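[1] Sequence below, structure please.
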Amino acid sequence: MAVRVALLAAGSTAVGRDPQFDRGAPLGETARASVRAAASRVPRTPTTLTAPSPRCRDTAAELGRTALVEGAIDDWDMGRWRGRALAEVAAGEPDAVAAWLGDPAAVPHGGESLLALCERVGGWLDRLADPAPAGRVLAIVEPAVVRAAVVHALHLPPPAFWRLDVRPLALTELSGRAGRWNLRLGA
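    I've put the predicted structure just below:
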């Protein structure tokens, strides 16, 4: 039997327009209102999971969902870069940023490599589906986790991760079994 996994990217935080490595900020009031407005399009599922981050837990709460915290779908560990702006890190450590962007196994920040992120998230997906009772699961996660799940599910090369954009509150649906996943577009 197949399992359907709906991955919902958490609501946004008020960190500004410049890309930065997440610092664990909660949802702001505007984002909370956006989550409540989107609630009707989020599928009802018997199981709702959330990543441990404050904004994922806040998103679940604003949706009115009781969610189990699942560590395997935690955000990408950025080590000592956490909470810093990408421009700041690139200015101070240009070679490290180039290595991080160019080599999926690189961990110049001392956290988790892109390969490790994709393996962790892929392992979670496969455990969820093997053996799986037929059913649906909603997982509220950070955008990097959605991207890693799609890379794993479609057997994409790891650098494809950088070509996937995930907006706040984007819904991505995967269905299948361990080792064989389908991406449902236009949900």
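
[2] drop to CA atoms for contacts and neighbour counts, all remaining ones
    Will do.

[3] how about the residue nearest the centre of the chain, secondary structure?
    Nearest to the mean C-alpha position of the chain, by CA atoms, centre = their mean, lies Val145 at 2.5 Å. Assigned with DSSP: H, G, I helix; E, B strand; the rest coil, Val145 falls in the helix class.

[4] Report the buried residues of stretch 22-39.
    In terms of neighbour count (16 or more other CA atoms under 10 Å), stretch 22-39 has its buried residues at 22, 26-27, 31-32, 34-35, 39.

[5] correction: stretch 75-85
    Within stretch 75-85, judged by 16+ other CA under 10 Å, the buried ones are 75-78, 81-82, 85.

[6] still on that earlier bit, for the residue nearest to the centre of the chain, give its distance to Leu169.
    Look at Val145 and Leu169: by CA to CA, to the nearest Å, they are 13 Å apart.

[7] for Ala99, same thing?
    From Ala99 to Leu169 the distance is 30 Å (CA to CA).

[8] for comparison, sequence B:
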Amino acid sequence: MLVSPALNPALREARFDGDTPLDPSGARAARTAAPHLPAADRYAAGASARCRATARELGLGAPDDLEVAPAGWQLGRWSGLRLDEVAATEPEAVAAWASDPGAAPHGGESLGELLDRVGAWLDAGAWDGGSGPPARGVVRLLAVVEPAVVRAAVTHALTLPPTAFWRLDTGPLTLTTLTGRPGRWNLATGRPLAPAGAARGEG
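    Predicted coordinates for the structure are as follows:
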């Protein structure tokens, strides 16, 4: 089970990997969503401030006690910039990045590398990090991860072409559930964890 983080200033402004903490509105939305979170056997969070803060506000425990989930997309020198800013100064680089899964004009991680990294974590996590199925039935893992990680996990699990990544949207504080095993995943995606408006910090 994958949960996307609450909104923060960077997500509101559509900044590349702008890792800023949750603002009061985002923290409040996560606390509102907490009672709607399904139970799990293991809990994890990405390394970003917003993922770990969201996990804390959701009541998953102290960040240092959680397993480490994949970090967000590593976008090199574009990190912290807005898409419209980069598109205005580097239009050809942005076009290559959006059309070629192997392109990394920002000096960071290509889409293909992101998909491989998240896919490897997903397949390993299916068996509790071991080499075979769990000894006692299904192990439920719940991880708070960046939207790009959710989209990469879905792309990998359903063996979609890399270009499908760009057609997937992941809203704040939504639950995406993958069940099954490597090579045979089933998907339930985009379930809100709170009433309409709460995930956006309204009310």
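
[9] Please work out the TM-score for the two chains.
    Overlay of the two chains. TM-score (TM-score structural alignment, normalised by the length of the first structure): 0.92; 181 aligned residues with a CA RMSD of 1.5 Å.

[10] Same drill for Ala99 and Leu169 of the first structure, tell me which one is more crowded.
    Using other CA atoms under 10 Å as the criterion, Ala99 of the first structure and Leu169 rank with Leu169 on top: 23 against 14.

[11] so that one sits in a strand?
    No - Leu169 of the first structure is assigned coil when assessed by three-state DSSP, not a strand.

[12] That one -> the second structure?
    Applying TM-score structural alignment, one finds that Leu169 of the first structure aligns to Leu173 in the second structure.

[13] what secondary structure does the residue mapped onto Ala105 of the first structure from the second structure sit in?
    Aligned by TM-score structural alignment, Ala105 of the first structure pairs with Gly102 of the second structure. Classification of Gly102 of the second structure by three-state DSSP places it in coil.

[14] Wait, Gly102 of the second structure touches Leu115, no?
    No - using CA atoms under 8 Å, Gly102 of the second structure is not in contact with Leu115, being 10.7 Å away.

[15] And the two? Which one has more around it.
    Counted by other CA under 10 Å, Gly102 of the second structure and Leu115 do not tie: Leu115 has more neighbours, with 24 against 15.

[16] Which residue ranges of the first structure form helices?
    Using DSSP state H, the helices of the first structure run over 29-38, 54-63, 86-92, 94-102, 114-129, 143-153.

[17] Next, the angle helix 114-129 makes with the fourth one.
    On the basis of axes from the mean of the first three to the mean of the last three CA atoms, to 10 degrees, helix 94-102 of the first structure is oriented at 30 degrees to helix 114-129.

[18] Same check on the first one?
    Direction vectors for helix 29-38 of the first structure and helix 114-129, defined by the same axes, to 10 degrees, enclose an angle of 40 degrees.

[19] average gap between helix 29-38 of the first structure and the second structure?
    The superposed helix 29-38 of the first structure is, by mean CA distance after the TM-score superposition for the first structure, a mean 0.5 Å from where its aligned residues fall in the second structure.

[20] Where in the second structure does that helix fall?
    Going by TM-score structural alignment: helix 29-38 of the first structure matches residues 24-33.

[21] repeat for the second one
    Aligned using TM-score structural alignment, helix 54-63 of the first structure spans residues 49-58 in the second structure.

[22] Likewise for the third one?
    When helix 86-92 of the first structure is aligned against the second structure using TM-score structural alignment, it corresponds to residues 83-89.

[23] that older thread, can I get the helices of the first structure in JSON lines including distance to Gly135 of the first structure?
    Output for the helices of the first structure, formatted as JSON lines (distance: least, CA to CA, whole Å):
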{"stretch": "helix 29-38", "distance to Gly135 of the first structure": "23"}
{"stretch": "helix 54-63", "distance to Gly135 of the first structure": "19"}
{"stretch": "helix 86-92", "distance to Gly135 of the first structure": "39"}
{"stretch": "helix 94-102", "distance to Gly135 of the first structure": "37"}
{"stretch": "helix 114-129", "distance to Gly135 of the first structure": "10"}
{"stretch": "helix 143-153", "distance to Gly135 of the first structure": "18"}
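
[24] Highest mean neighbour count out of these?
    Across the helices of the first structure, the average number of neighbours (mean count of other CA atoms under 10 Å) peaks for helix 143-153, which reaches a mean of 24.

[25] Which strands and helices lie in contact with it?
    Under the contact definition 3 or more CA pairs under 8 Å, 6 or more residues apart in numbering; DSSP states H and E, helix 143-153 of the first structure sits against strand 3-9, helix 114-129, strand 180-184.

[26] what does the match of helix 54-63 of the first structure contact?
    Stretch 49-58 of the second structure is contacted from outside by 4-6, 8, 19-22, 27-28, 30-31, 33-34, 37, 45-46, 61-63, 144-146, using CA atoms under 8 Å, 6 or more residues apart in numbering.

[27] Same check on stretch 154-163 of the first structure?
    102, 104, 114-115, 118, 147-148, 150-151, 181-183.

[28] hmm, 7 Å instead?
    Residues outside stretch 154-163 of the first structure that contact it (CA atoms under 7 Å, 6 or more residues apart in numbering) are 104, 115, 147-148, 151, 181.
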